[in-house]
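A.B. asks: Give me a model of this one.
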Amino acid sequence: MGVEEIVLLNADDEAVGSAPKSTSHHRNTPYHLAFSCYVVDTEGRVLITRRALDKQTFPGVWTGSCCGHPGPGEKLRDAILRRLRDELGMGDAAASATFTSVLPRFQYRAVAEDGTVENERCPVVRATVPVNGPVRPNPEEVEWAEWWTWDRCLELTERPEASPWYRLQLAELAPLGAPLEWPDAGQRDLPPALGW
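C.D. replies: As a prediction, this is how the structure comes out:
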């Protein structure tokens, strides 16, 4: 496997280069492209995960279903499919998922306890899958994964172990209603560096 690259962005969210992911997250992390995905089943339950305890950034925090970094030239849907497969073992379920852009303009900056910074333009996507789709988390990525009700997802925002991006995203998602009600925000507001 080659070196995973992240896409560096300027203030207009245009790609200005790339850098190795493994050496890019530190106290002065450059602004870069990412995504978050909430996997929702047809009963409206959300797959919530806890990041592996030895992750380089924000180990052990509880968060949405998966997140990641599109590589140079990689489209958003392809990046999500890759991470659902590699992080959660959801190859078949992901392949049949319906993807919806729900927060295409989301961006954030957060500082971990050790000083490591996340600094991302991070569109949020819902992936709707059949009920009881199989999940086989990769232990190098995910400590734990479980299907939660929306009310329980909202309660997580009040707990200190929730990731900072989860809290910020839920503040924008909660007013939109339950997960299956989130409207399609379209692709127009995705960053210029990222195709659908």
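A.B. asks: all contacts plus neighbour counts: C-alpha atoms, from now on.
C.D. replies: Noted.
A.B. asks: Let's verify residue 166: helix, strand, or coil?
C.D. replies: Secondary structure for residue 166, judged by DSSP: H, G, I helix; E, B strand; the rest coil, is helix.
A.B. asks: Any idea how many residues pack against it?
C.D. replies: 18 (other Cα atoms under 10 Å).
A.B. asks: Ok, residue 52 next?
C.D. replies: 21.
A.B. asks: same question, residue 99
C.D. replies: 18.
A.B. asks: quick one more, to check against the first:
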Amino acid sequence: MTVTEELVVLLDEQGHAIGTTPKAGVHHTDTPLHLAFSCYLFDAGGRLLLTRRALSKPTWPGAWTNSVCGHPGPGESLADAVRRRVGDEVGVRAVGVTLMLPAFRYRAVMPDGVVENEMCPVFVATATGEVDPDPGEVEDHRWVDWSDFRRGVLDGSQEISPWCRDQVAQLPEDPLTAPARGGDSLPPAARV
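C.D. replies: Reported below is the predicted structural model:
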């Protein structure tokens, strides 16, 4: 079996693809703008899968955050990338993958100067199967009540990654019943 290098899609300020670079070296003190996504996974009872990033991650190691984050490969649709990464990171299947925040973008700087700089559309989905996290991606996980979690994020009592804090503030109060957003506001590079 041949292992191929994972690439991320680099973007200009308007969200057009301008090239690719290996994922392994994209995050540093001058991280270029690139395409990513976040996904919030819920179980059949409406609980959110909260994950703690692996301690070996180059950005925000050990931070609690949304269920899954990732980068689509060149030419890969965001929905396909979400399904792929959900399986890879937490070992479940994502069904009903729904776009919630097509134009979400953020830049965050860690205390050591490493930067996240992403156009990062946000999805919700339902998880099926038993959670079996990849230890290289996820240090810990737990199912939490969405309303309690959201309240804690909004009032500052829930420690969370900077992107998750900003996403929760923009997500609908009940993302499971909210209508999907159209893809017109996606970065052009994500409209495959």
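A.B. asks: What value does the TM-score take for this pair?
C.D. replies: The TM-score (TM-score structural alignment, normalised by the length of the second structure) is 0.92; 188 aligned residues with a Cα RMSD of 1.5 Å.
A.B. asks: dump the residue contacts of residue 33 of the first structure.
C.D. replies: 6, 7, 8, 9, 69, 70, 120, 121, 122 (Cα atoms under 8 Å, 6 or more residues apart in numbering).
A.B. asks: Secondary structure of the first one: a strand, I assume?
C.D. replies: Yes - the assignment for residue 6 of the first structure by three-state DSSP puts it in a strand.
A.B. asks: Check the second structure and tell me which residue is nearest its centre.
C.D. replies: residue 38 (2.0 Å; Cα atoms, centre = their mean).
A.B. asks: Aligned to it, what sits in the first structure?
C.D. replies: By TM-score structural alignment, residue 38 of the second structure lines up with residue 36 in the first structure.
A.B. asks: pretty sure its match contacts residue 64?
C.D. replies: Yes - the criterion here is Cα atoms under 8 Å, and residue 36 of the first structure meets it with residue 64 at 7.4 Å.
A.B. asks: so where do the helices sit in the first structure?
C.D. replies: Assigned by DSSP state H, the first structure shows helices spanning 76-88, 91-95, 150-156, 164-173.
A.B. asks: Run a quick neighbour tally on the residue mapped onto residue 181 of the second structure from the first structure.
C.D. replies: Aligned against the first structure by TM-score structural alignment, residue 181 of the second structure finds its counterpart in residue 185. Neighbourhood size, residue 185 of the first structure [other Cα under 10 Å]: 15.
A.B. asks: ok, residue 167 of the second structure to residue 121 of the second structure distance?
C.D. replies: Note on residue 167 of the second structure: its distance to residue 121 of the second structure, by Cα to Cα, to the nearest Å, is 10 Å.
A.B. asks: Then residue 175 of the second structure?
C.D. replies: In terms of Cα to Cα, residue 175 of the second structure sits 14 Å off from residue 121 of the second structure.
A.B. asks: which one of the two has more residues nearby?
C.D. replies: residue 121 (24 against 19).
A.B. asks: Now check the more buried one against the first structure: what is it aligned to?
C.D. replies: Residue 121 of the second structure maps onto residue 123 in the first structure, by TM-score structural alignment.
A.B. asks: Just give the closest residue to its match, not the sequence neighbours.
C.D. replies: Excluding its sequence neighbours, the residue lying closest to residue 123 of the first structure (Cα to Cα, 6 or more residues apart in numbering) is residue 104, at 4.3 Å.
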